[in-house]
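Visitor: Test case, fold it:
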Amino acid sequence: MTDRHSIKVNGQTHAVTTSSDRPLLDVLREDLGLTGTKYGCGEGECGACTVLIDGVATRSCITSVEEVADASVETIEGLAGDELHPVQQAFIDQRAMQCGYCVPGQVMNAVGLLREKPHATEAEIVEAMSGNLCRCCNYRNLRAAVLQATR
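Guide: Okay, here's the model as predicted:
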């Protein structure tokens, strides 16, 4: 059964006709064409699908479109304005990208953390980022990038 849903993504409201239990990730990628958010495991374990929902890092593969009806969703596409977000710039500066597949989720998770704790310690960064997996094992550079963004 399909229903009409209104969701706010990157500051714009979109009307989507879909089932209420459909994953937000699928709506973002397939209906709205926002392919920066990646499908990884489909179980909320790898973090590739991380977006911000009302400023909180959230796994979009296990979040239904119905759950974001009254929320504001921010994806990697909505992060930068005329200039890169400081976390995005730090990822470039620290060479925190190898294959790049995990980067949108890593960036969004880091942004969520730093909005909550702008001067997060290295231990807080390690703990907060531990749920985002990098198959290239570039964790040292990822941690350095988030540390740079705290400055």
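Visitor: drop to CA atoms for contacts and neighbour counts, all remaining ones
Guide: OK.
Visitor: can you map out the strands along this structure?
Guide: Assignment of strands within the chain using DSSP state E yields the ranges 3-9, 12-18, 50-53, 56-59, 72-74.
Visitor: and Arg135, which of the ones you listed is closest to it?
Guide: Arg135 lies closest, by C-alpha to C-alpha, to one member of the strands of the chain: strand 50-53, at 15.9 Å.
Visitor: one more, for comparison:
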Amino acid sequence: AGHSITTIEGLEKDNKLHPVQEAFVKEQAAQCGFCTNGLVMCAVSLLKINPDPDDQEIRDGLQRCLCRCGTQSRAIRAIKRVIG
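Guide: Alright, predicted model coming up:
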């Protein structure tokens, strides 16, 4: 009781993408499509816990979602875009 699960579909509000999703689009951080949802959700989770992560904290936060497509650097740029 008292727990909730947010899926990638649950990030959209009022027909607008979540800022992390928008940044992923702008940075072209979706290569293979298999890892994108996981990377976005890891990024959203990271930013909830730490709204201003440094480079190492971003890499650590995405560690669970490594993919062979090599989009990790673009995902990092997308997160940096969100935090400004």
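Visitor: Tell me which of the strands of the first structure sits nearest to Cys137 of the first structure.
Guide: Between Cys137 of the first structure and the strands of the first structure, the tightest spacing by C-alpha to C-alpha is seen for strand 50-53, at 18.2 Å.
Visitor: before we move on, back to that, distance to Arg115 of the first structure for the strands of the first structure - can I get that in CSV?
Guide: What follows is these, written out as CSV (distance: least, C-alpha to C-alpha, whole Å):
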stretch, distance to Arg115 of the first structure
strand 3-9, 18
strand 12-18, 21
strand 50-53, 11
strand 56-59, 9
strand 72-74, 13
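Visitor: quick one: the helices in the second structure?
Guide: If you assign secondary structure with DSSP state H, the helices in the second structure sit at 19-26, 36-49, 55-62, 72-83.
Visitor: What residues in the first structure pair up with the second one?
Guide: Counterpart in the first structure of helix 36-49 of the second structure, with TM-score structural alignment as the criterion, is residues 103-116.
Visitor: Flag every buried residue along that stretch.
Guide: Of all the residues in stretch 103-116 of the first structure, those buried under the rule 16 or more other C-alpha atoms under 10 Å are Val103, Pro104, Gly105, Gln106, Val107, Met108, Asn109, Ala110, Val111, Gly112, Leu113, Leu114.
Visitor: so how much does that stretch differ from the second structure once superposed?
Guide: Overlaying the second structure shows stretch 103-116 of the first structure at a mean distance of 0.6 Å from the equivalent residues (mean C-alpha distance after the TM-score superposition for the first structure).
Visitor: Now do Glu9 of the second structure against Val40 of the second structure, distance only.
Guide: Shown here: Glu9 of the second structure relative to Val40 of the second structure, a distance of 11 Å by C-alpha to C-alpha, to the nearest Å.
Visitor: just Cys32 of the second structure next, same as before
Guide: 14 Å.
Visitor: quick one on the thing from earlier: any chance of the helices of the second structure in a markdown table with distance to Lys13 of the second structure as columns?
Guide: As requested, these are exported to a markdown table (distance: least, C-alpha to C-alpha, whole Å):
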| stretch | distance to Lys13 of the second structure |
| --- | --- |
| helix 19-26 | 11 |
| helix 36-49 | 14 |
| helix 55-62 | 24 |
| helix 72-83 | 17 |
